[in-house]
Structure formats: structure tokens, C-alpha cells
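Undergrad: Task: produce atomic coordinates for the following.
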Amino acid sequence: MRQVIMAMVAVLVFIFPVSMKADETPSQHTWKELNHISDQILQLVKQENYDEAKQMLDYFSVSFLDIDFQEEGVTMTSLRTVTGSFESAVDAVTAIDMAVDQRVYKVTAFRLAVDALSSEHHPLWLQTEKSVMNALASMKEAYSDGENQAYQHRFNEFLRHYEMIRPALFINLEPQQLQKIDSQVTFLERMRSESVDQDKVISHIELMESEWGNLYQRVKEDAADPSLWWVMFTIGGMITMSLSYVGYRKYKAEKQKVRVKE
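TA: Sure thing, here's the model as predicted:
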């Protein structure tokens, strides 16, 4: 019985990726290529190979403009967002005196924006959850301990993370969701320059922790690949049917034994 179940699972796992690959359209291939190019650009910038990164950006621009955005359903907002992050990436690799970490932040923002536009499931910016949540937690800890300098430093670090993923959020989130997050960040920045009760600041940071945690969880649930659920239900259904059949055969055999004894 175990061999039968394993054989069925193996057949499904073998067939399913093949069928997905066969169904891949030219546009899907183009998006995957653009996603791969943006990742190559980021790796080149991390290696401080700016000349080659600029060449790859030029190649990306040509390939990107070959897409029929209207047919692909790309909104003008998403298009402007990717274009803006692309221009920032060009500035990052052509600037004369920009710090390396600042270049990486700008090109990472471009990388995440391209991925947000091209990935149907589980966008790459979801991987920033740990760093963002840790930044908020460290801000709250520093402020609670009265370490103002440490708080300012950690707040700046959070803002850098936020600016890095904001283009991707602009593409993936509903306008009201992004507006809510923007307003919370703006309000915290305003309190930064004012004399505000400590409990009020702590309470607002905790509100942001809750909002960001819910945001990541909600997008994870929305981004779940339906095809994976199909595989799970299919395999689960076949295993259940097989077990039921074996149970029925066993029941009949036991019943037959009883008859023979009688």
C-alpha cells in the first residue's frame, strides 16, 4: 500500500511542473527575464561593479519597453513607480560620491519593485518582514530606555528600510492601505521633533508594529499560489481514496473469514 501511495505522489509531482512549464506564455518568460536582470544588477552593485550594472540597466530598459503594458494589465501607477525606481537605480550606479550602502538601498528598491510587478505570488519584499519588525522593536526599546541618540539612529534605519520597500508596496497594496502606513510614519516623524509624552510615542510604535505585522500576514495569505492548494487537495484526495479502498478490502476480507469460521 505504501508503495502505491508513493507512486501516485511521484507521478503528480512529476507531471505538475511539466504542465506548468508547457503552459508558460511568452509574456511570463519576459517577466521572469526582467526579474532575473534586476537581480543581476543588484548583485553587481553589491560587488561595486557599477559600469557593468549600468550596461545591464540599459539592457533592462530596452527589454522593459518591449512589453505591451496595456495587454499585460499594468496600471499607469505601477508603471510610474517602476520607472521612478529605475531612474533612482541609474543615479545610484552613475553617482560619483554616493556611499555604497546608499547605492545598494536604491537598487534594492528597484529590484523589489520589478519583482512586485512581475511576481504573481509571494513578492520578494515579504522577506523584509524580520528586518522591519526588528527595527520597530529596537526603536521602542531605545525610546523606553531613554536612549535618545540610539532611538534617532534606529529610527533613521527604519526609514531607510521603509523607503527601500515603498515602491513595491505602492504596486502591491491598495491605495488606502499604503496611505494608512504613510500617515503613521509621518506622524511618528512629527513627534520626533516635538516634545511628546513618552507613553504616546511608545503607544504609536506599538500600533505600527501591529499594523505592519497584519500587513505582512495579509499579503502572505493573499499571495498564496492556488496551484499549490490544487496539488495538496489532489494528493490528499487520492491518498484518502486509496486508504478508504484498502480499508474496505480489509473489512471484506475480515467479514469473509468470519463467514468461513461460521
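Undergrad: CA only for contacts and neighbour counts going forward, please
TA: Noted.
Undergrad: Now do the buried residues in the helix or strand harbouring residue 208.
TA: Secondary structure assignment for residue 208, by DSSP states H and E: helix 198-222. For helix 198-222, a neighbour-count test (16 or more other C-alpha atoms under 10 Å) marks 201, 202, 204, 205, 208, 209, 211, 212, 215, 219 as buried.
Undergrad: which one's the longest helix in the protein?
TA: Identified as the longest helix of the chain according to DSSP state H is helix 226-261.
Undergrad: Tell me which other helices or strands the helix holding residue 208 touches.
TA: Contact partners of helix 198-222 among helices and strands, from 3 or more C-alpha pairs under 8 Å, 6 or more residues apart in numbering; DSSP states H and E: helix 129-144, helix 175-192.
Undergrad: Second input sequence below; structure requested for side-by-side comparison:
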Amino acid sequence: MKRTFRNIAGWLVVTLMALLLWENGSYRVSAQNDKSIQNVNKEVSSNYTIAQLNEEAAVLYRRALENNMEEVRASITRISNSLGHISFEGRTSVEGIHALSETLVEVKEAAAKFKGDKHFLQQASAKLRLAADSLANPAKPLWLQYYKIVKNDLDALSLAADQNQSAAIVVNRFTVLEEHYETIRPAAIIRLEPYQIAQMDAWLSYLKGLTHAKQSDASQLRSMTSNGEELINQLFGREKDESAFVPFVQGPDRRAAGLVISSVIVAALSYAGYRKYRALQQDIFTYRR
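TA: Just a heads-up that it's a prediction; the model follows:
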């Protein structure tokens, strides 16, 4: 009986040791496999290129139009995981990288709110698509094809101002123009100088104030829409008579000249706002008397 008990006990010990050794070996193999997978993923991420980013952004945009949220989120994850491994040296400025990152964040937010606003997701995806393409194709980026669209938006707004159409129509015309500009803005930041974007932003901001004012100034609105045509041409690199006239400043000094121009625009807008404020104050004092 004792011998049988010893045999059973010995068999149990041997079995337990064998199980422990097997589990330990399995754990090591699993850990090695996980490490290999991580190394492969890391290698893939480190080799991620701007061309691949552009392709992934195009896929994301198509899936957004198809309302395929599973693929949209998968594309967002792949882009997010790989963005930090891309070399942007010589491709764009710090402002361009920042604009690209902000657009990706906007796409993430839109995907989270997808059920509430499909248009928001599609617009954000379009912005990311154009921004990635602007990096991948600096010579002929897709966002330049928006020239006719933005020009038509401005013409429609200008026509509404000239014909003294209702405030609702004027606001609607401006909203369409603003939306199209915001769609291409990150892509434009990637390619253009900061002062060029600053000029456009300042003009659009003042135009928004005019179109949304309780008492619209028709003459100011017509004047600003007229000035906008030149700014849009410059934004898209379509200055009038470009071949006949040489820019008055060449080389690095063009940025300084742009800052001067921006300062003049801001000063003019501030002065116009100050005059409107003084006129409003005089009306209030006259009414009180």
C-alpha cells in the first residue's frame, strides 16, 4: 500500500513538473512572437512615407463618403500611429505640420460625432485628403483645383451685394465661401508662406463681420468683395498679368513685404471699425439728447 502511494505521489510530481516546464516554454515562445510582431510594426511605422500617408488619406475620404465607419476608424488609427514616424524635413514648415496634425484631430472628432453630423466628417476627411496630397504632390496639388469654386463663391457674394439682396442670402453666400476656404486652408498652409494665409484670414474675418452685421454697410461690402478677387488670385498663384509684371520684391524680402502688406490691411480694417464705432456712439448721444 505504501509502495502504491509512493508511486502515485511520484507520478503526480513528475506530471506537475512537466506541466510547469511546458507552460514556461509556451510563455517564452509567445513572448518572442509578441516581440517579433512589435518589431515588425515598428519597422513598418519607421518606413512610413508621405506617399503612403496620401494613399491612406484618400482611402479614409472614400470610406467617409461611403459612411463605412469601421474602415474610417481603421484608417484614422493607421495614420495616427504612423504620423510621428514620417520625416517632413524639406517638405513643409512648422505651420504646415501643425495644420496637418490639427486636421487629423478634427477628423477624429468628426468620427466620434458621426451619428450627429455626417457632413462634418466628410468635410474634415476632405481637408485631410487635400493636406496629405499637398505634401505628396507639391508641384500640382489637388487643392489648386478649388480656384474656380472659390472664385464662383466670391462672384455670387459680390452679385448679392451689388443687387442689395436680403441679409439671409448674403450670409448664405458668405457661408459657402468660408466653408470652401476652410476645406483647402490646411493644404494651403503646407505650401504657402504664413503671411499669405494671414492676409486671406484677415480679409475673410472682416468680410464675415460685414455680412453678419445687423445693419449692413453695402458700400463696404462691395469694396471688400472687390478686394477679395485679388487675394484669391494670389492665394492660388494666379496673379493678374503675372508674366508682364515682375514682383516689386524678390527673394527672402518677399516675406517682409508680405508682412507690411498684412499690416496695412489690418490697419485699414481697424480704422474702418473705429469710424463705425464713432458713428455709432454719436448716434447714441444724439438719441439721448
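Undergrad: need the helices and strands packed on helix 198-222 of the first structure in a markdown table with distance to residue 233 of the first structure and mean neighbour count, can you?
TA: Formatted as a markdown table, these follow (distance: least, C-alpha to C-alpha, whole Å; neighbours: other C-alpha atoms under 10 Å):
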| stretch | distance to residue 233 of the first structure | mean neighbour count |
| --- | --- | --- |
| helix 129-144 | 29 | 17 |
| helix 175-192 | 32 | 14 |
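Undergrad: Can you add distance to residue 85 of the first structure and give the ones you listed back as TSV?
TA: Shown next, in TSV, are these (distance: least, C-alpha to C-alpha, whole Å):
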stretch	distance to residue 85 of the first structure
helix 129-144	20
helix 175-192	17
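Undergrad: Residue 96 of the first structure: which of the ones you listed is closest?
TA: helix 129-144 (29.0 Å; C-alpha to C-alpha).
Undergrad: got the angle for the closest one vs helix 198-222?
TA: Interaxial angle, helix 129-144 of the first structure versus helix 198-222 (axes from the mean of the first three to the mean of the last three C-alpha atoms, to 10 degrees): 170 degrees.
Undergrad: whereabouts in the second structure does helix 129-144 of the first structure align?
TA: Aligned by TM-score structural alignment, helix 129-144 of the first structure falls on residues 147-162 of the second structure.
Undergrad: Check the mean deviation of the matching stretch from the first structure.
TA: Aligned to the first structure and superposed, stretch 147-162 of the second structure gives a mean residue distance of 1.0 Å (mean C-alpha distance after the TM-score superposition for the first structure).
Undergrad: on that earlier part again, looking at the helices and strands packed on helix 198-222 of the first structure, which is closest to residue 95 of the first structure?
TA: Residue 95 of the first structure lies closest, by C-alpha to C-alpha, to one member of these: helix 129-144, at 27.1 Å.
Undergrad: What helices and strands are in contact with that closest one?
TA: With contacts taken as 3+ C-alpha pairs under 8 Å, 6+ apart, helix 129-144 of the first structure sits against helix 148-172, helix 198-222.
Undergrad: what would those look like in TSV with distance to residue 249 of the first structure?
TA: Compiled in TSV, those are given as follows (distance: least, C-alpha to C-alpha, whole Å):
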stretch	distance to residue 249 of the first structure
helix 148-172	52
helix 198-222	40
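Undergrad: Out of those helices, which is closest to residue 261 of the first structure?
TA: Closest to residue 261 of the first structure of these is helix 198-222 (C-alpha to C-alpha; 56.8 Å).
Undergrad: Check what contacts the closest one and list those residues.
TA: With contact meaning C-alpha atoms under 8 Å, 6 or more residues apart in numbering, helix 198-222 of the first structure is reached by 122, 126, 129, 133, 136-137, 139-140, 143-144, 181, 184, 188, 191.
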